[in-house]
Structure formats: C-alpha cells, structure tokens
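Novice: prediction below, plus the sequence it came from.
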Amino acid sequence: MLHYALVFLVIAIIAALFGFTGIAGTAASIAKILFIVFLILAIIAFFRRAS
C-alpha cells in the first residue's frame, strides 16, 4: 500500500513538472488516500499484535 502511495506521488510530481495539473492533482489525491489507508491499517495491525 505504501509502495503504491509513493508511486502515485512520483507520478504527481512528474506530471506537475510537465504542466499536467489535472493529472497531478488526481495522482496526489490518490497518493494521499492510499497513505491514510496505509496508516490506518498499520495502526490496527500494531494494536492487534500488542494485545
């Protein structure tokens, strides 16, 4: 999940450099959502492992 978030972040940065603002914004939004999902799953896994 974190890998895909980083891939979309790189796509967003490259698209922004070339001026594709629509694609860059979409890719950045997807990257943010995937990162948040990753954090939630990591916290759940941590607490399930601790108990």
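Specialist: That came in fine, so what should we check first?

Novice: from now on I want contacts and neighbour counts done on CA atoms only, so please keep to that.
Specialist: OK.

Novice: helix, strand, or coil at G19?
Specialist: At G19 the chain is in coil, as set by DSSP: H, G, I helix; E, B strand; the rest coil.

Novice: alright, now check it against this:
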Amino acid sequence: MLYWAVVCLVIAIVAGVLGFGGIAGTAAGFAKILFFIFLVLLVVSLLANALRGRGPKI
C-alpha cells in the first residue's frame, strides 16, 4: 500500500509540474488517503506486537 501512495505522489508531482491541476489534486488526495491508511495500519501492528508480549525469535 505504501508503494501505491508513493506512485500517486509521483503522479501528483509530475502533473503539478506540467500544469494539470485537477489530476494533480486528485492524485495528491489519493496519496494522502493511502498514506494515512498505511500509518494507521503501522500503529495497529506495533501495538499488537507490543501487547502480544513475546520477544523476537533468535
């Protein structure tokens, strides 16, 4: 999912440089949504790992 957020960000930057305002805004909005979804999943994953209480396998 982080890959798609980065792809949308690159599309937004390229579209913004070329002057396509609508496309850039849409791609940037989509990238923001994917970024925040990824961030929430990261926090949930870290909390689940911390609450599980097991150490790393060595």
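Specialist: Cool, the structure landed. Keep in mind that this is a model prediction, so the values were computed, not measured.

Novice: so what number do they get for TM-score?
Specialist: Overlay of the two chains. TM-score (TM-score structural alignment, normalised by the length of the first structure): 0.96; 51 aligned residues with a CA RMSD of 0.5 Å.

Novice: so which strand or helix has V44 of the second structure?
Specialist: In this structure, V44 of the second structure is located in helix 21-52 according to DSSP states H and E.

Novice: go through that helix and flag the buried ones.
Specialist: Buried residues in helix 21-52 of the second structure, counted by 16 or more other CA atoms under 10 Å: I23, A24, A27, A28, G29, F30, A31, K32, L34, F35.

Novice: middle-most residue in the second structure, spatially?
Specialist: Centroid check for the second structure by CA atoms, centre = their mean gives F35 as the closest residue, at 2.3 Å.

Novice: nearest residue to it in space, please, no chain neighbours.
Specialist: Nearest-residue entry for F35 of the second structure: A5, 5.8 Å, with adjacent residues in sequence omitted and distances by CA to CA, 6 or more residues apart in numbering.
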